[in-house]
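K.L.:
predicted model follows, preceded by the sequence.
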Amino acid sequence: MPAYFICTMTVHDPETYLQYTARTPATVARHGGRFLTRGDAVATVEGPAFTERLVILEFPDRASAMAWYDDPEYQSACAFRRAASTGRMILQEGRENTKDPDPKIE
């Protein structure tokens, strides 16, 4: 099942952040991932305005997603992201049933 990294960040040093973005695509591709969105415009439809940068990555499965995250070349690139921004990266696995999945309210 596919797995998705949903990443939000506030960039305070764009020049340094570009050092991160220049290194990331090759590492994503090496682990079978792809960008679904990468800093594109976001429209807030409901709730407080979303003002952060948003990136969504898709990987074939959770193992591939974590292999990318743990890749030494990617972790080296992360030094630029951590120096230039604050944010979060969350991992969510997809489901086979996308028509009417269990809502999993607990």
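P.N.:
Looks like it arrived, so ask away. Numbers count the residues shown, from 1 in each chain.
K.L.:
CA atoms for contacts and neighbours, from now on please.
P.N.:
Noted.
K.L.:
element containing F5?
P.N.:
strand 3-11 (DSSP states H and E).
K.L.:
other SSEs contacting that strand?
P.N.:
Contact analysis of strand 3-11 by 3 or more C-alpha pairs under 8 Å, 6 or more residues apart in numbering; DSSP states H and E lists strand 53-59, helix 62-70, strand 85-93 as its packing neighbours.
K.L.:
one more structure, for comparison:
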Amino acid sequence: MIYAYVKLTVTNPESLAKYRDVAGAALAKHGGKVESAAREFTVLEGAPDVPNMAALLSFPDKDAAIAWSEDPELADVHALRRGAGASDILLLG
């Protein structure tokens, strides 16, 4: 199991809503799922650039996560996320 941290600064809620409608199926195609997502955070240490939304995704392995990210059939799905605002995704491992 490998995890990915998704940081979103949403500027287009409509695009995010459309993304959320299709994101689960896109993740599932590569064995991924949303483990947790939040809009409220508690900073435990430091002064991070706090997003207005974050999620923790899981995948069976690194190859599955990369396949999800690079899948040409999911280009429209990823475009919806990117159209929602700034997004960063970090694979933890």
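P.N.:
Alright, I've got the coordinates. Everything numeric in this text was worked out from a predicted model, so none of it was measured.
K.L.:
picking that back up, need the residues that contact the strand holding F5 of the first structure.
P.N.:
Residues outside strand 3-11 of the first structure that contact it (C-alpha atoms under 8 Å, 6 or more residues apart in numbering): 17, 52-62, 65, 84-94.
K.L.:
narrow those residues to just the buried residues.
P.N.:
Neighbour-count burial (16 or more other C-alpha atoms under 10 Å) applied to those gives 17, 52-62, 65, 84-85, 91.
K.L.:
average offset between the lengthiest helix in the second structure and the first structure?
P.N.:
When the second structure is parsed with DSSP state H, its longest helix is helix 13-28. Mean deviation of helix 13-28 of the second structure relative to the first structure after superposition (mean C-alpha distance after the TM-score superposition for the first structure): 1.0 Å.
K.L.:
got the contact list for that helix?
P.N.:
Under C-alpha under 8 Å, 6+ apart, the answer for helix 13-28 of the second structure is V10, K33, V34, W68, L74, V77, H78, L80, R81, G83, A84.
K.L.:
please flag which of those residues sit within strands.
P.N.:
The members of these that map onto strands under DSSP state E are V10, K33, V34.
K.L.:
out of those, which are buried?
P.N.:
V10, K33, V34.
K.L.:
CSV please, covering those residues and showing distance to V43 of the second structure.
P.N.:
Compiled in CSV, those are given as follows (distance: C-alpha to C-alpha, whole Å):
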residue, distance to V43 of the second structure
V10, 19
K33, 25
V34, 21
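K.L.:
what is the nearest of these to F41 of the second structure?
P.N.:
Taking C-alpha to C-alpha as the measure, F41 of the second structure sits nearest to V10 out of those, at 15.2 Å.
K.L.:
no further questions, thank you.
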